[in-house]
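Q: one predicted model, sequence on top.
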Amino acid sequence: MRGSVAVIGGGVGGLAVAGGLHRAGWRVSVLERSPGLPAVGTGLGIWPSALRALDRLGLGVAARECGRVQPGGAMRRPDGSVIATLDAARIRRRHGEGVYLLSRPALLGVLAGALPAGVVRFGSPVTDPLALAGEYDVVIAADGIRSATRAAMFGDRYPLRYSGMTAWRGTVELDVPAGGETWGRGRKFGLTPQATGVTNWYAAVAADEGYRPPEGDVAALRRLFGDWHDPIPALLERVDPAGVLHHDVHLLTPLPSYVDGRMVLLGDAAHAMTPDLGQGACQALIDAVALVDALARERDVRGALARYDQQRRRPTQRMAAMAARASRLSRVRRFTGVRDLAVRAALAFGPPG
């Protein structure tokens, strides 16, 4: 099947599905509200299943060349003692390769590079997604966690929910030998090597929705995490306030369908989840490949979208539920010994690939 498709949103999922459909012979337009691709951004963990999705799109080699294989890491307590380890060799044995970390700009650059000039229309916000359905054979909404298309499809029946955590993230010029997370009482700090001399970091704290520290973000981070084990204090001393992103963490109430007529949701627009398993970008890439395959195999749009919905809705909602459980564990303030046992058991079973 061939036709015309509008993709709302030029993020990871939107560019991935656009590239796949362009290769399959579709006439594709990507409508992106931002003025261009980002020049800076934090890191994205790309797990083996998502790397295979990139391979299906013909972009796996380029993505691996832009990324960095992650060494094993550990879950620690604030004093540095180990709760559990993340065995990189075990991940490679189980899934055939390890986890790569790519900066968001690098991954978006790879995805955008697969599209001819002019396909992505920057500075083109979509105010009426329903109107596009009359102009295109398929409308794919990859417009993020606050998707206007999802609101047009369902109204306010399936709202975003506050996770109970507020989060910060950024990068610093610092080398660390391995990544990992440190869990305290209702707060956690994570770091991952991104490139030579650059480390990706993030922090999260259980707090009321809308929390903004009166002393400012960097001062609050140093107050909350500055006495934790090395290299966290040294990293915090290098944080540039201008490069810190701070936002409350939300997740989406599960939807009854990702499809309405010839409109379909993809990525965070369909299944926004907490970042605890590092699966947001990964699931968007897998969504993209599934949707491209469905539109290539089925004779009609509605049949293709039904196939995609059947294939992707339950797995992504299960992943979102797993991430939400991990988020609840990280908010624990009491009985942290029991929590640590649960974390150790979960890592022993194996993270999602």
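A: Now that the structure is in, tell me what you want to look at. Residues are numbered from 1 along each chain as shown.

Q: use CA for all of it now, contacts and neighbours both
A: Fine.

Q: all the strands of the stretch 51-200 of the chain, residue numbers only.
A: Secondary structure of the stretch 51-200 of the chain by DSSP state E, counting those that start in this stretch: the strands cover 68-69, 73-76, 82-86, 100-103, 120-122, 138-141, 160-172, 180-183, 187-195, 198-206.

Q: wait, which of these is closest to M153?
A: strand 138-141 (10.7 Å; Cα to Cα).

Q: try it against this one:
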Amino acid sequence: MTTSSTRGERTAIVAGGGIGGLAAAIGLRRAGWSVTVLERRPDLGEIGAGWSFALNAVRAADALGVGDDLRAVSVPTQAGATLRTPDGRYLMRFRPDLDMALLANHRSDLHRTLLAHVPAECVRAAAEVTGIEQYEGGAVVAYRTPDGPEQLTAEVVVGADGIHSAVRRSVFPDASGPVFQRILCWRGVSASGSVWPVEGFQTWGRGARFGAHPLPGQRVFWFLTVRQDQPGARYDDDPAEIRHRIGDWHDPITALVDATPPESILRHDIFDLDPLDTYTDNRVVLLGDAAHAMTPFLAQGACQAFEDATVLTAQLSGDTDIPTALAQYNRLRRPRSQRVQRLARRDPKISLSTNPLAYGVMTRLTQMAGGAVAARKSARLWDWTPPALDQHHANPVEGE
């Protein structure tokens, strides 16, 4: 058995090397902790397509010291305040002087940027967590590698290993698993320069939503979400199925699908989690999707993970008592993140309705309400201020 440090610092194990796990590792290292990241996949590169970040996530990234890096791999997108119908009519249009653009980036670009802040010796790939045993003062994490089983001890274990979290299953075996939300989503990124410029938009159809965000390098991330009664649907030709679903929707929707290499198109069933009773158990804490996986309809999943990492860092700074600090993290994070989680589950019940009457009422009310109402709704999500982080014990990190 080994420990996660040989230098006398406080020690943490982060299960999961995605965006949330890396953000937590960066924050804890800046607070003086020795951190080991265990990533199940052998390839440390992030899979996926694109996404967008609102002001609350940018504030959290700034607090963690990576805000400039986030901005450097991102471009503004107007998709948060530009809403259209399939025939091209605007229900809501971005107002440059009033609306705030989101920041859009490719997942792999952001992941690579965050990974550069965590020394290579702190990250173990192909390390799948299989169990956790707590004891007074710490925990033992069992994990499997290509060379066989291993164990690692630390004072804190952070479960940032996604919606199917092994940490959550180990510590909270009675918690319910992922819940299918009757939604199927395709995602893709157009070839550089093929369809450009695109400022960002969302299009609401009956039982379907298409969205597009510009990305650096004159690429465009797009998604199509549709109602799907059962998970596991498979199609011989995903691009053809997508074209069938969007029909003659307005430009440049079909052009974006046509400009995307078919083999790169991703198809996922959308699951979330029922709210958990707690995010912590003594020395173990959950973060991001492991704690509060949500549907993507508010574009807040990764944003909430950044918030989690910032609050966790603040609570574990200095010489605080660890169980007390984690209990405070739970008290601060669970109400807000679960409110966002509930809103993200509720949104598609309306915006993905297949009922013609409901769709008509929704689009008329959205057009009548205009951008001011949408801005007030967004502000309630984005109006979050990160805690001050104590940088007194900060470790140097690569790239600084």
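A: Nice, thanks for sending it over. Everything numeric here is computed off the predicted structure, so don't read it as measured data.

Q: re the thing from before, in CSV, list the strands of the stretch 51-200 of structure 1 along with distance to T274 of structure 1 and mean neighbour count.
A: Below are these laid out as CSV (distance: least, Cα to Cα, whole Å; neighbours: other Cα atoms under 10 Å):
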stretch, distance to T274 of structure 1, mean neighbour count
strand 68-69, 23, 20
strand 73-76, 18, 20
strand 82-86, 20, 17
strand 100-103, 18, 24
strand 120-122, 28, 19
strand 138-141, 20, 26
strand 160-172, 7, 20
strand 180-183, 15, 22
strand 187-195, 14, 23
strand 198-206, 11, 22
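
Q: for those strands, which one sits closest to A270 of structure 1?
A: Nearest to A270 of structure 1, of the strands of the stretch 51-200 of structure 1 and by Cα to Cα, is strand 138-141 at 8.6 Å.

Q: helix or strand for the counterpart of A269 of structure 1 in structure 2, which one?
A: Alignment note: A269 of structure 1 maps to A290 in structure 2; criterion TM-score structural alignment. Take DSSP states H and E as the rule and A290 of structure 2 turns out to sit in helix 289-292.

Q: following that helix, which helix or strand comes up?
A: Downstream of helix 289-292 of structure 2 (by DSSP H and E), the next one is helix 301-315.

Q: what stretch of structure 1 does that following helix fall on?
A: Alignment of helix 301-315 of structure 2 against structure 1: residues 280-294, by TM-score structural alignment.

Q: before we move on, the earlier item: list the helices and strands the helix holding A290 of structure 2 packs on?
A: Packing partners of helix 289-292 of structure 2 (3 or more Cα pairs under 8 Å, 6 or more residues apart in numbering; DSSP states H and E): helix 322-351.

Q: by contact count, what packs against the helix it packs on?
A: Applying 3+ Cα pairs under 8 Å, 6+ apart, we find helix 322-351 of structure 2 packed against strand 280-281, helix 289-292, helix 301-315, helix 356-382.

Q: and with 7 Å instead?
A: Applying 3 or more Cα pairs under 7 Å, 6 or more residues apart in numbering; DSSP states H and E, one finds that helix 322-351 of structure 2 contacts strand 280-281, helix 289-292, helix 301-315.

Q: ok so, going back, so the match of A269 of structure 1 touches I163, yeah?
A: Yes. A290 of structure 2 lies in contact with I163 (Cα atoms under 7 Å); the separation is 4.8 Å.

Q: who has more neighbours out of the two?
A: A290 (25 against 20; other Cα atoms under 10 Å).

Q: got the contact list for that one?
A: Counting by Cα atoms under 7 Å, 6 or more residues apart in numbering, A290 of structure 2 touches 159-165, 168.

Q: save the residues you listed as CSV, and put in distance to P231 of structure 2 too.
A: CSV is the format used below for the contacts of A290 of structure 2 (distance: Cα to Cα, whole Å):
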residue, distance to P231 of structure 2
G159, 26
A160, 24
D161, 22
G162, 19
I163, 16
H164, 16
S165, 20
R168, 23
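
Q: can you flag the buried ones in these?
A: Neighbour counting by 16 or more other Cα atoms under 10 Å classes 159-163, 165, 168 among the contacts of A290 of structure 2 as buried.

Q: what residue of structure 1 is the furthest out?
A: For structure 1, the largest distance from the centre (Cα atoms, centre = their mean) belongs to R299, which lies 31.6 Å off.

Q: any idea which of the buried ones among the contacts of A290 of structure 2 is closest to Q218 of structure 2?
A: Nearest member of those to Q218 of structure 2, counting by Cα to Cα, is G162, at 30.0 Å.
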